[in-house]
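Engineer: dropping a prediction and its sequence here:
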Amino acid sequence: MPNESVLRVAHEFVDSDGRSPFREWLLNIKDVRAQAKITKAIVQMESGNFGDCKAITNAHGIFEKRLHFGPGYRIYYCFDGAKLIILLAGSDKSTQRATIELAKGT
């Protein structure tokens, strides 16, 4: 992971059809408090506070941020240089494996 003291900007990955898997996942969460907590976690990541995160094995630079509320939400992301965070996808614990495969394909 890059230097923690660098301010970063988070952007969503958008595929060739103009779809953002991350945005679609976030907007499908019915609990607006959970949406707010996930958004807050992204702001914290931009400030360098990545919290509970780890590199995904055999995923070539994809990381998983684990959020400890609700059903165990996950944010999958990568870096483009030191200052840009690319939000690839999101999931909860129940769809984790399939979402990691989706993130690897982006």
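Structural biologist: Looks like it arrived, so ask away. Numbering: from 1, shown residues only.

Engineer: rest of the way, CA atoms for contacts and neighbours
Structural biologist: Fine.

Engineer: separation between the closest residue in space to Arg66 that isn't next to it in sequence and Val6?
Structural biologist: In this structure, Arg66 finds its nearest non-sequential neighbour in Arg74, 4.8 Å apart by CA to CA, 6 or more residues apart in numbering. Arg74 is 23 Å from Val6, where distance means CA to CA, to the nearest Å.

Engineer: looking at these two now, which is surrounded by more residues?
Structural biologist: Per other CA atoms under 10 Å, whichever of Arg74 and Val6 has more neighbours is Arg74, with 23 against 12.

Engineer: below is an additional structure, to be compared with the one above:
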Amino acid sequence: MYPREKSIKYYQLESGREPFLDWLNGLMKRDKVAAAAVLSRIDLLRRGSFGVFRSVGKGVLELKVSHGPGYRVYFAIVGADVVLLLAGGSKRTQEQDIRKAQSYLKEYKQHAR
């Protein structure tokens, strides 16, 4: 049996900004190779192959990207076939990135009711 494809959604703030895409666009300006590695991991998520990931609590999952200074992608599964990309960061900013991602997911769930 093959993994089921997932839809990729980006968490959007009330202002219309998308924190994950803001982070990814900044990364593209600094390190195109790392940004390509992140996009490759997202494509694997879309295809239902999560690779190495872990729970960081409150429904948020962390995907490690094996390039650069320990880049991370924070996401949640919101429905059978939907991956919600919340935030991105590096090992250096990991704790604050996790807190932000958890806050974003909480807000998303409150508005999804």
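Structural biologist: Cool, got the structure. On a predicted model such as this, the values are computed, not experimentally measured, just so you know.

Engineer: can you give me the strands for structure 2?
Structural biologist: Under the criterion DSSP state E, structure 2 contains strands at 7-10, 53-57, 60-65, 71-77, 82-89.

Engineer: relative to strand 60-65, how tilted is the last one?
Structural biologist: Angle, strand 82-89 of structure 2 to strand 60-65, by axes from the mean of the first three to the mean of the last three CA atoms, to 10 degrees: 60 degrees.

Engineer: so where is strand 82-89 of structure 2 in structure 1?
Structural biologist: Across structure 1, the stretch matching strand 82-89 of structure 2 (TM-score structural alignment) is residues 84-91.

Engineer: what about the helices in structure 2?
Structural biologist: 19-30, 32-46, 94-112 (DSSP state H).

Engineer: output the ones you listed as CSV; include the columns mean neighbour count and distance to Val83 of structure 2.
Structural biologist: Putting these into CSV (neighbours: other CA atoms under 10 Å; distance: least, CA to CA, whole Å) gives the following:
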stretch, mean neighbour count, distance to Val83 of structure 2
helix 19-30, 16, 13
helix 32-46, 17, 8
helix 94-112, 16, 12
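
Engineer: make JSON lines out of those helices and add distance to Val52 of structure 2.
Structural biologist: Below are those laid out as JSON lines (distance: least, CA to CA, whole Å):
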{"stretch": "helix 19-30", "distance to Val52 of structure 2": "19"}
{"stretch": "helix 32-46", "distance to Val52 of structure 2": "10"}
{"stretch": "helix 94-112", "distance to Val52 of structure 2": "17"}
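
Engineer: relative to Leu61 of structure 2, which of the ones you listed is closest?
Structural biologist: For Leu61 of structure 2, the closest of the helices of structure 2 is helix 94-112, at 9.1 Å, according to CA to CA.

Engineer: show me what that closest one is packed against.
Structural biologist: strand 60-65, strand 71-77, strand 82-89 (3 or more CA pairs under 8 Å, 6 or more residues apart in numbering; DSSP states H and E).

Engineer: thinking again about what came up before, right, so of the helices of structure 2, which gets closest to Gly79 of structure 2?
Structural biologist: Comparing the helices of structure 2 by CA to CA, helix 94-112 comes nearest, at 11.4 Å.

Engineer: residues in contact with the closest one?
Structural biologist: By CA atoms under 8 Å, 6 or more residues apart in numbering, the surrounding residues in contact with helix 94-112 of structure 2 are 11, 56-60, 72, 74-76, 86-89.
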